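*Asks:* fold the stuff below for me.
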Amino acid sequence: MMISPDYCLVMARYNAWQNRQMKHAFEALDEAQLGKDRKAFFGSILGTANHLLWGDMIWMSRFAGTARPEGGITESPTLTASRGEWEIARFRTDAEILLWAERLRAVDLAGELSWYSGAVGRNVSKPMALCVTHMFNHQTHHRGQVHAMLTAAGVAAPVSDLAFMPEEGPWL
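*Replies:* Have a look, this model is predicted:
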């Protein structure tokens, strides 16, 4: 699998742009609406946004040595208790992802990444490039779920087309 540092930087910018738009969409809902069980895999809009944040944090802890999030996948929907807490943690994590991507070199994407996976209950080793690609794919997947829940709640969901991402920041 061939990905490049440039690809990672574009995807890090896309991630931050999408999350900034998601933050603005969340402002149309009160805390009860954000936390309402919508029968999604991670329950609510906030639960799904928290899981996505948790996933980014766990991958960045593996890629860049940043702090691991508390708990495992089953606890991920409760990572933050409110929109305000989520916004702060999301902003910090997006900044970490952008900084990591800006410093990335091709050699950093080579070789294997090994870690203990709580999801499968064992040590895992996979190509680094595959793991990085998975992180960005995971973001897109769960933002799609949030997009659907926002639409169902009557909120204008953000533009998500990568081709329409602004070429200039601010990314955060």
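
*Asks:* CA atoms for contacts and neighbours, from now on please.
*Replies:* Will do.

*Asks:* show me the helices in this structure, by range?
*Replies:* 5-26, 31-35, 45-64, 83-103, 128-152 (DSSP state H).

*Asks:* one more, for comparison:
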Amino acid sequence: MISTRYVDEMAKYSRWQNDGIYQCCEDIGSEERGRDRGMFFGSIHNTLDHICVVNRAILTFLDGAVPSQNPPGHVAWTSWEELKSVRLAQDNALALGARKWTDAWLEEKTFKNDPNAPDLPAIPRWIMVVQLFNHQTHHRSQVTSALHAMGVEYGSTDIPWRPGAGFFEA
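*Replies:* So this is what the prediction gives:
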């Protein structure tokens, strides 16, 4: 099982990575963010949108509610400004979770009866928290690969090098 220290570190890491990637994506402009690059979700924008859609679903599930379903290929936030705002709100929610979620809360199993999925299993919250962070990392790597192919320097993605982590301060 993970601990609240894990949640805290991953929330900080996630914000650091998101801040850097979103700044790179701001710099490349709307046309480049929206270009179909053959990624699973087509464009950088759509990939970042997908991350936020899944974050929203997992955060909803953690609260014991059934998340709404999005049709495949649906882009929830077509506006770059709105997507940035949603991402910041989600990073804030994870930072708050790092402060308020307890080890006991993380161990609790959560599910909500859903008439469309009557056999929905009870899953420990910690599994879903790990899924949230892992899912973000997986899709951010697709974005960094696209940025790399464009010659954009996005910086380190290694957890120990996170500014403020205290491991390798320069």
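
*Asks:* just to revisit the earlier point, just send the helices of the first structure back as JSON lines, with distance to Tyr116 of the first structure and mean neighbour count too.
*Replies:* JSON lines is the format used below for the helices of the first structure (distance: least, C-alpha to C-alpha, whole Å; neighbours: other C-alpha atoms under 10 Å):
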{"stretch": "helix 5-26", "distance to Tyr116 of the first structure": "24", "mean neighbour count": "20"}
{"stretch": "helix 31-35", "distance to Tyr116 of the first structure": "31", "mean neighbour count": "17"}
{"stretch": "helix 45-64", "distance to Tyr116 of the first structure": "10", "mean neighbour count": "22"}
{"stretch": "helix 83-103", "distance to Tyr116 of the first structure": "21", "mean neighbour count": "17"}
{"stretch": "helix 128-152", "distance to Tyr116 of the first structure": "14", "mean neighbour count": "17"}
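
*Asks:* can you tell me which of the ones you listed is nearest to Ser160 of the first structure?
*Replies:* helix 5-26 (6.8 Å; C-alpha to C-alpha).

*Asks:* tell me what the closest one is packed against?
*Replies:* helix 83-103, helix 128-152 (3 or more C-alpha pairs under 8 Å, 6 or more residues apart in numbering; DSSP states H and E).

*Asks:* okay if I get those helices as TSV plus distance to Ser44 of the first structure?
*Replies:* Below are these laid out as TSV (distance: least, C-alpha to C-alpha, whole Å):
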stretch	distance to Ser44 of the first structure
helix 83-103	12
helix 128-152	8
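
*Asks:* closest one to Met11 of the first structure among the ones you listed?
*Replies:* The nearest among those, by C-alpha to C-alpha, is helix 128-152 at 6.7 Å.

*Asks:* just give the nearest non-adjacent residue to the residue nearest the centre of the second structure, would you?
*Replies:* In the second structure, the centroid-proximal residue (C-alpha atoms, centre = their mean) is Gln136; its distance is 3.8 Å. Counting by C-alpha to C-alpha, 6 or more residues apart in numbering, Ile51 is the residue found nearest to Gln136 of the second structure once chain neighbours are left out, at 5.8 Å.

*Asks:* done for today, thanks.
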